[in-house]
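Engineer: mind looking at a prediction? Sequence and model below.
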Amino acid sequence: MTGQRSDARRNYAHILAVAEAEVAAQGAQASLERIARVAGVGSATVRRHFPTRKALLDAVFKQRVHVLCERARTLQDEHDSRTALVEWLRELLAYSLAARGLADVLSYEPLQDEVTQDSCGAVIGAAGASLLSRAVDDRAVRADITVDDLLTLIVGIALATENYTDPKAQAERAFRIAVAGLDATGA
């Protein structure tokens, strides 16, 4: 964004604010055309700032993802590495339920042509990998578990429970069942 004209920066900020509201209301499938219409710009302007839906969604979730990554760094110093990992995964799940669309963004990661080092999935993955590595080193978590496994688990729980009457309760139940399988002594 550096080097852009001030009107382009204002357009970007306004489009992003509208996109945040639309994604909160409609989830990851929020209409780019509606975002453009509500923002009072053409769809080409939206696409110039956000060439793909994933780029738009990454921008929408960037700040909260940053907070989750900072939280992972803080938890890295916890005495019990398994508890730290589980606590961070629980926070990631809670945010994925609260922020419609984040689970969809994280599930985009197999589309390698759109993955960049600063995409939400890559940044979340790196933060989780650090916590997981420490828990594996401490033999508190099974060594065959990868950060991709954990992200798939969180995304799956968030997407599978989002339409329940009480998604948080159902997600927490599924999470507790899944976490039991992380134990280093588990099969």
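Structural biologist: All right, it came through fine.
Engineer: every contact and neighbour count from this point should use C-alpha atoms.
Structural biologist: OK.
Engineer: got a list of contacts for stretch 73-89?
Structural biologist: With contact meaning Cα atoms under 8 Å, 6 or more residues apart in numbering, stretch 73-89 is reached by 68, 71-72, 127-128, 130-132, 134-135, 138, 140-141, 150, 154, 179.
Engineer: structure two is appended below for comparative analysis:
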Amino acid sequence: MRSDAKKNYEHILAVASVVVTEHGADASLRDIARRAGVGLGTLYRHFPTREALLEALLRSSFDELTAKARELETASSPDDVLVSWLRDVVAFTGNYQGVVAVMMAAMKDTESALHASCVTMRTAGTRLLARAQAEGLARTDMDGDDLFSLAAALAWLGDQPSSAPRAERLFSIIASAILTNQANSDSRA
């Protein structure tokens, strides 16, 4: 990519991050182009679809969450790292209103620009879950799809004005439901 094209690409992504944070995944592409100071044609040359723009915008964060999960696979507390990673996923997806629906749809659509990133991130989380399950620290009747769906549900709840004040409490309840030792210790308290 030419240096001026790369500069435009990076600038559009930076502006898109701000606009999508402000207005959600359905933010106006025309508004993104206008705020980036480029024509709509320039935006579409770099990102032919909304999903392509979202994929580029989200990919680095998905990659970071995947890398973090891989690093955590050998940590000493499989239950703690699973909850920590889940918290990071929920926090990230909560940054972009509406991205949860896009991510969930991308999981089923192999043609989606987001499919590979979402699947890779889910797989990394599944390994953390499997490790906690193998240690007897997480319930064994759930899988990576369930974990990903719970993260999406928690992020969606955080997007809802009526639920946002309770988001931390709801996260704790879900974490307790996933972790067998936490559920058992909570019930004895």
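Structural biologist: Cool, the structure landed. Quick caveat, the model's predicted, so the values are computed rather than measured.
Engineer: buried ones among the contacts of stretch 73-89 of structure 1?
Structural biologist: Buried by 16 or more other Cα atoms under 10 Å: 68, 71-72, 127-128, 131-132, 134-135, 140-141, 150, 154, out of the contacts of stretch 73-89 of structure 1.
Engineer: helices - which of those residues land there?
Structural biologist: Leu68, Arg71, Ala72, Ala127, Gly128, Leu131, Leu132, Arg134, Ala135, Leu150, Ile154 (DSSP state H).
Engineer: and the two most separated of the residues you listed?
Structural biologist: Arg134 and Ile154 (19.4 Å; Cα to Cα).
Engineer: where does Ala101 of structure 2 land in three-state SS?
Structural biologist: What DSSP: H, G, I helix; E, B strand; the rest coil gives for Ala101 of structure 2 is helix.
Engineer: any chance of the ones in helices among the buried ones among the contacts of stretch 73-89 of structure 1 in JSON lines, with distance to Tyr95 of structure 1 too?
Structural biologist: Shown next, in JSON lines, are these (distance: Cα to Cα, whole Å):
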{"residue": "Leu68", "distance to Tyr95 of structure 1": "9"}
{"residue": "Arg71", "distance to Tyr95 of structure 1": "13"}
{"residue": "Ala72", "distance to Tyr95 of structure 1": "14"}
{"residue": "Ala127", "distance to Tyr95 of structure 1": "15"}
{"residue": "Gly128", "distance to Tyr95 of structure 1": "15"}
{"residue": "Leu131", "distance to Tyr95 of structure 1": "18"}
{"residue": "Leu132", "distance to Tyr95 of structure 1": "19"}
{"residue": "Arg134", "distance to Tyr95 of structure 1": "23"}
{"residue": "Ala135", "distance to Tyr95 of structure 1": "22"}
{"residue": "Leu150", "distance to Tyr95 of structure 1": "15"}
{"residue": "Ile154", "distance to Tyr95 of structure 1": "10"}
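Engineer: out of those, the closest to Val115 of structure 1 would be?
Structural biologist: Among these, Ala127 lies closest to Val115 of structure 1 (Cα to Cα), at 16.0 Å.
Engineer: before we move on, back to that, closest to Pro167 of structure 1 among the ones in helices among the buried ones among the contacts of stretch 73-89 of structure 1?
Structural biologist: Using Cα to Cα, those come closest to Pro167 of structure 1 at Ile154, 13.2 Å.
Engineer: corresponding residue for that closest one in structure 2?
Structural biologist: Matched to structure 2 by TM-score structural alignment, Ile154 of structure 1 sits across from Ala151.
Engineer: and what of Ala98 of structure 1?
Structural biologist: By TM-score structural alignment, Ala98 of structure 1 lines up with Asn95.
Engineer: once you drop chain neighbours, what's closest to its match?
Structural biologist: Thr21 (6.1 Å; Cα to Cα, 6 or more residues apart in numbering).
Engineer: what about the one you found, which helix or strand?
Structural biologist: helix 3-23 (DSSP states H and E).
Engineer: so where is that helix in structure 1?
Structural biologist: So helix 3-23 of structure 2 sits over residues 6-26 in structure 1, by TM-score structural alignment.
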